[in-house]
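Chemist: From the sequence below, what's the structure:
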Amino acid sequence: MGKLSGFRVIDLSQFLPGPMLTVMMADQGAEVIKVEPAGGDPAREQAPFDTYDGARHSVWFANLNRGKRSVVLDLKSDDGKAALRDLIAGADVFVEGFRPGVMQRLGFDYAAVKAIRPDIVYCSISAFGQDGALAHHPAHDMAVQALAGFLSVNDGADGTPVVPGAPSADLAAGLTALSAVLMALVGRERSGEGAYIDCAMFDSLLPWCAHTAGSAIAGGESPQSASQRSLGGAALYQIYRTADNAHVALGGRELKFARNLLGALGREDLLPLAEAPAGEQGELIAFLRETFAAKTRAEWEAWFADKDVAFAPVLDFREALDAPHVAERGLIVTGDGGGRHIAPAIRFAGEDWAPGPMPGLGEIDLGETGA
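Modeler: Have a look, this model is predicted:
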């Protein structure tokens, strides 16, 4: 029995933000019914693949849809609409990720769904929200990051923005939507009333710049990576190349770390530079670049082992997933039917967790949709 056992979620979303929201609910025991078109969620066909429950599944799809059940419905047909209405009648949460206006055209906007289930918690996830000048603008994660300002500081040494390593707008929306849905369910317990949630990827991502874009938030200039303390302007919050063409990271600007590092390197005279404003630490950055370039990544790992400095080697995913910390924390789990899953970040003390089975496309017979 998970924390969300007894809640039924109807999930019409695909790809990443919506499925991320609903898999976190499924991981905690919610009954999630994934409503798919005849071809299924396109993520089902995204390589690479692995064997889960004796069948070939996309690793992406498996990790975002485990523990759910699938029903195939044609929502443009009378039969499909009737089946979805039956599902809604017994649901607590309704999640959709279409462009604004689509659900109204299909006859399942909030007003229509609320008429079927008055206390429903209805969550719409879109790029820019249900209203405003950008509401109908097509966009996936990187376009949202670009329009929100984040891509401008996701740049290389020459100032050119690069493709981000994480789909932050997608993930921010999934987390924000989960929080909103759970808040609404708590509120419903007290008031008996459901809620409508307009969750935009753009809106969800924007608060993530509070610590880096303070000057712009206050009405001033936009931050520049080379002079911003968390984006490349600080020597102790920086990435350095090693002798074997690998990289290491210093990830803590606190003066105690600078003192420990520079003391061990015999350069306490450079300590005042670590206290200088970001963008004025060039001499210290140059010294550390030259220093780190003199040894291999492995040699630096050994050197830092007994020093209290926020240091880390830059690992690729194979190295990171094979690291002892991942095993010690149980962060990669193999299901009973095979296939590897990233364990949920939300786990409760004293409760065991195992990945739920994969949803076979259309596994729910229409005859049980009202159950």
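Chemist: switch to C-alpha atoms for all contacts and neighbour counts from now on
Modeler: Will do.
Chemist: just checking, next helix/strand downstream of the helix or strand harbouring Met24?
Modeler: Assigned by DSSP states H and E, Met24 belongs to helix 17-27. Counting by DSSP H and E, the next helix or strand C-terminal to helix 17-27 is strand 31-36.
Chemist: Can you tell me which helices and strands the very next helix or strand once past that next one packs against?
Modeler: Next along the chain after strand 31-36, taking DSSP H and E as the criterion, comes strand 49-52. Identification of packing neighbours for strand 49-52 by 3 or more Cα pairs under 8 Å, 6 or more residues apart in numbering; DSSP states H and E yields strand 55-58, helix 59-65.
Chemist: Tell me which other helices or strands the longest one touches.
Modeler: If I follow you right, that is helix 59-65. Helices and strands touching helix 59-65, by 3+ Cα pairs under 8 Å, 6+ apart, are helix 17-27, strand 49-52, strand 340-342.
Chemist: Second chain to compare with the first, below:
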Amino acid sequence: MRGEAALSIEKAPSGPLRGLRVLDLTRVLAGPTCTQMLGDLGAEVIKIEKPGAGDDTRGFAPPVWPETEESAYFLGVNRNKKSLTLDIAKPEGQAIIHQLLDGCDILVENFKVGALAKYGLGFEQLTQKFPGLIYCSITGFGQTGPYAPRPGYDSLIQAMGGVMSLTGEPDGLPQKVGVPVADLFAGLYGCIGILAALRHRERTGQGQQVDIGMLDTSVAWLANQGMNYLATKENPPRLGNQHPNIVPYQVFPTRDGHIVLSVGNDPTFARFCEVTGQQALLSDERFATNAARVANRQFVTETLTPVMQSRSTDEWVLALEAAKIGCGPINTLEKVFADPHVQARKVVVEMPHASGATVEVIANPVRLSATPADYRVPPPQLGQHSEEVLAGLLGLTEAQIAALREKGVV
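Modeler: Next up is the predicted model:
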């Protein structure tokens, strides 16, 4: 058994957001990432899913988790949520949303701009009835601007946001990042905006809309590369695994594989030269400072490559770490999850699924000493909590719920 022991299906929330309720009208990745973070921190999250279909990612398979019918993709971003199937296109479904909002603090949605307004569920419509509601909208391009009506997808945003132009080998094609970072960052920025809006509401009682555009967030995390462009007005080139501002800070071949070398400053480079037996380089002006090494990037790389190829990856890691020089192997995911440090940090958590199987999920990386993330509700089966929400929260009878099912509302 990896990570923490299997946890009970239900337990009282213990995180800092306990007592808050979130209505989750999101699907796929950006929105569910945001709402899972809120759930991990103690909020009660009610996930609204289309009857008979549910979140698109339920069908993003293979792989399906063993002994369940759930895709691994869906399981990754939907713990600590209760699934209520509800057709919001029907008046009865819209009425239930309004009933739920009476007891909700936050609504998170990632529909196209204006789509929810057709059902009376837009921000301007709901804020009149629920002035304290925090309404987070996550879209491809935000609520305003010429691209606002367009759909947003991770690879599209990576392309339009510039990161693809920076990623890949210099003479190769532009490359997207290997995981959907545009979606993930948008979800996390959404969570940050919600937390700020909660603080504002504590002071004023006033809710507000949190407008998250994936293109906005992708431009925001261009970070040093974005600032490099603003300073020079020159498009940064693709550098493969090299760093635009620091050398050597890149991948090198070793005798039996590869290593990432991260030499962040001149004193570290001096120690690197001592460990590798290349002290003579320090008297060469092309190596003397980081600025010089950046200017002579190709020569520095060509000089150090045979040096790094003289030992195995493990030998280099042992020697360089002893001198406090940043370095590391390039791990496969098998090696990542088997790494003793990763295991010591308990980054894999086991949860009992409603199917009877035990599923593994990747733990929340936010470590709070007093109110840690908790894992009380496993990723739900479609509609698993419909009766619990409708009867327990709204007081509907069995006959009323049955009538809603007959009409296809739930």
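Chemist: Can you tell me which of the helices and strands packed on strand 49-52 of structure 1 is most buried?
Modeler: Most buried of these by mean neighbour count (mean count of other Cα atoms under 10 Å) is helix 59-65; its value is a mean of 24.
Chemist: what lines up against Ile88 of structure 1 once you look at structure 2?
Modeler: Taking TM-score structural alignment for the superposition, Ile88 of structure 1 sits opposite Leu101 in structure 2.
Chemist: which SS state does the equivalent of Leu23 of structure 2 over in structure 1 fall under?
Modeler: In structure 1, the residue matched to Leu23 of structure 2 (TM-score structural alignment) is Ile10. Counting by DSSP: H, G, I helix; E, B strand; the rest coil, the backbone at Ile10 of structure 1 sits in strand.
Chemist: In this structure Ile10 of structure 1 contacts Val93, no?
Modeler: Yes: the pair Ile10 of structure 1 and Val93 passes the contact test of Cα atoms under 8 Å, sitting 6.2 Å apart.
Chemist: which residues does the match of Leu23 of structure 2 contact?
Modeler: 32-35, 87-88, 91, 93-95 (Cα atoms under 8 Å, 6 or more residues apart in numbering).
Chemist: Closest one to Gln46 of structure 1 out of the residues you listed, please.
Modeler: When the contacts of Ile10 of structure 1 are compared for distance to Gln46 of structure 1 (Cα to Cα), Lys34 wins out at 17.7 Å.
Chemist: so what corresponds to the closest one in structure 2?
Modeler: Residue mapping for Lys34 of structure 1 onto structure 2 gives Lys47, with TM-score structural alignment as the criterion.
Chemist: And Glu301 of structure 1, by the same measure?
Modeler: Match for Glu301 of structure 1 (TM-score structural alignment): Val317.
Chemist: for Asn260 of structure 1, helix, strand, or coil?
Modeler: Relying on three-state DSSP, one would call Asn260 of structure 1 helix.
Chemist: With adjacent residues omitted, what lies nearest to the counterpart of it in structure 2?
Modeler: Using TM-score structural alignment, the partner of Asn260 of structure 1 in structure 2 is Arg271. Leaving out its chain neighbours, the residue that sits closest to Arg271 of structure 2 by Cα to Cα, 6 or more residues apart in numbering is Ala323, at 6.8 Å.
Chemist: Strands of structure 1, residue ranges please.
Modeler: Counting by DSSP state E, structure 1 has strands at residues 8-11, 31-36, 49-52, 55-58, 69-72, 93-96, 121-126, 195-200, 237-241, 247-251, 311-313, 332-334, 340-342.
Chemist: Quick one, which of those gets closest to Glu221 of structure 1.
Modeler: Short answer: strand 237-241, nearest of the strands of structure 1 by Cα to Cα, at 21.9 Å.
Chemist: Which strands or helices does that closest one pack on?
Modeler: Using 3+ Cα pairs under 8 Å, 6+ apart, strand 237-241 of structure 1 sits against strand 247-251, helix 282-292.
Chemist: dump the residue contacts of the aligned partner of His243 of structure 2 in structure 1.
Modeler: Here His243 of structure 2 is matched to Ser230 in structure 1, going by TM-score structural alignment. Neighbour list for Ser230 of structure 1: 212, 237 [criterion: Cα under 8 Å, 6+ apart].
Chemist: and whatever residue of structure 2 lines up with Pro164 of structure 1, how many neighbours does it have?
Modeler: Superposed on structure 2 with TM-score structural alignment, Pro164 of structure 1 falls opposite Val177. Neighbourhood size, Val177 of structure 2 [other Cα atoms under 10 Å]: 15.
Chemist: Val177 of structure 2 and Thr167 touch, don't they?
Modeler: Yes: under the criterion of Cα under 8 Å, Val177 of structure 2 makes contact with Thr167 at 7.4 Å.
Chemist: mean per-residue distance, the lengthiest helix in structure 2 to structure 1?
Modeler: Assignment by DSSP state H gives helix 181-204 as the longest helix of structure 2. Compared with structure 1 after the fit, helix 181-204 of structure 2 shows a mean deviation of 0.8 Å (mean Cα distance after the TM-score superposition for structure 1).
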